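Colleague: Take a look and give me a structure for this.
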Amino acid sequence: MRTTITIADEVFAEMERLRERDGLGPSEALNLLARRGMARRATPRVDYVHRSDDVGIRVDVTDIGAVLDLLDDPAADA
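Modeller: Here you go, the predicted model:
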C-alpha cells in the first residue's frame, strides 16, 4: 500500500540510523520500527497488586475524623 505520511523528526532519525546500519530502504525501516512498537504493546500488562504487612499498629478506622486527628497530633510523634 502506498500513502503519504508525516514522520516526526526523532522517528525519521531512527529510520535513517536503521537504514545506514542495516542497509534498509525507507519503507523497510519504518515497518521495522512500527512492528517493534506493536510488539512492545502486545506484552501482557502486570496488574497492580497491593501488598500489606502487619506492623502492629492498632487504629480504629471507623471514625476517619479521629484517625486524622490522631495523625495530626504532635504528641503522637513522641
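
Colleague: C-alpha only now, for contacts and for neighbours.
Modeller: Will do.

Colleague: In this structure residue 25 contacts residue 17, no?
Modeller: No - applying Cα atoms under 8 Å as the test, residue 25 and residue 17 come out as separate, 11.2 Å apart.

Colleague: residue closest to the middle of the protein?
Modeller: The residue lying closest to the centre of the chain (Cα atoms, centre = their mean) is residue 45, at 9.9 Å.

Colleague: Distance-wise, check that one relative to residue 36.
Modeller: 17 Å (Cα to Cα, to the nearest Å).

Colleague: Same question for residue 15.
Modeller: 12 Å.

Colleague: in this protein, which helix has the most residues?
Modeller: helix 26-41 (DSSP state H).

Colleague: other SSEs contacting that one?
Modeller: helix 9-22 (3 or more Cα pairs under 8 Å, 6 or more residues apart in numbering; DSSP states H and E).

Colleague: how about this one, so we can line them up?
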Amino acid sequence: MRTTVRLDDDVQAAVERLQREQHISLSEAINKLVRSGLERTPQRRPFTQRTHNIGLRVDVSNVAEALELLDDMER
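Modeller: Predicted coordinates for the structure are as follows:
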C-alpha cells in the first residue's frame, strides 16, 4: 500500500537515524518505530481520590440520609 504522510521534524530525524544505523529502507524504519510505540504500555499513576474539607456540618457520606436530614431541617 502506498500512502503519503507528513512527518514532524523530530519523527523524521528518528526515522533517518534508524535508517543510517540499521541500513534499512524508509518504510522499514517507519514500521519499526510505529511497532515499538505500539508495544509500549503507558505508565499510569495509580488513582488517588483527593478530598477537601468544604466546611459541611452534615455527614454526606450517605446521600439518602443527608437529604433526609436536610428535608427535616427545612420543616
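
Colleague: quick one: the longest helix of the first structure to chain centroid distance?
Modeller: 20 Å (Cα atoms, centre = their mean, to the nearest Å).

Colleague: got the angle for it vs helix 9-22?
Modeller: Counting by axes from the mean of the first three to the mean of the last three Cα atoms, to 10 degrees, helix 26-41 of the first structure points 110 degrees away from the direction of helix 9-22.

Colleague: Beyond helix 26-41 of the first structure, next helix or strand please.
Modeller: Using DSSP states H and E, the helix or strand that directly follows helix 26-41 of the first structure along the chain is helix 64-72.

Colleague: Can you list the buried residues in that next one?
Modeller: When burial is assessed from 16 or more other Cα atoms under 10 Å, helix 64-72 of the first structure yields no buried residues.

Colleague: now that helix, how far from the centre of its chain.
Modeller: That offset, for helix 64-72 of the first structure, works out to 34 Å (Cα atoms, centre = their mean).

Colleague: other SSEs contacting it?
Modeller: Using 3+ Cα pairs under 8 Å, 6+ apart, helix 64-72 of the first structure is in contact with no helix or strand.

Colleague: For the closest residue to residue 33 of the second structure other than its chain neighbours, which residues are in contact?
Modeller: Counting by Cα to Cα, 6 or more residues apart in numbering, residue 33 of the second structure lies nearest to residue 15, which is 7.5 Å off, once chain neighbours are set aside. Residues counted as contacts of residue 15 of the second structure (Cα atoms under 8 Å, 6 or more residues apart in numbering) are 26, 29, 30, 33.
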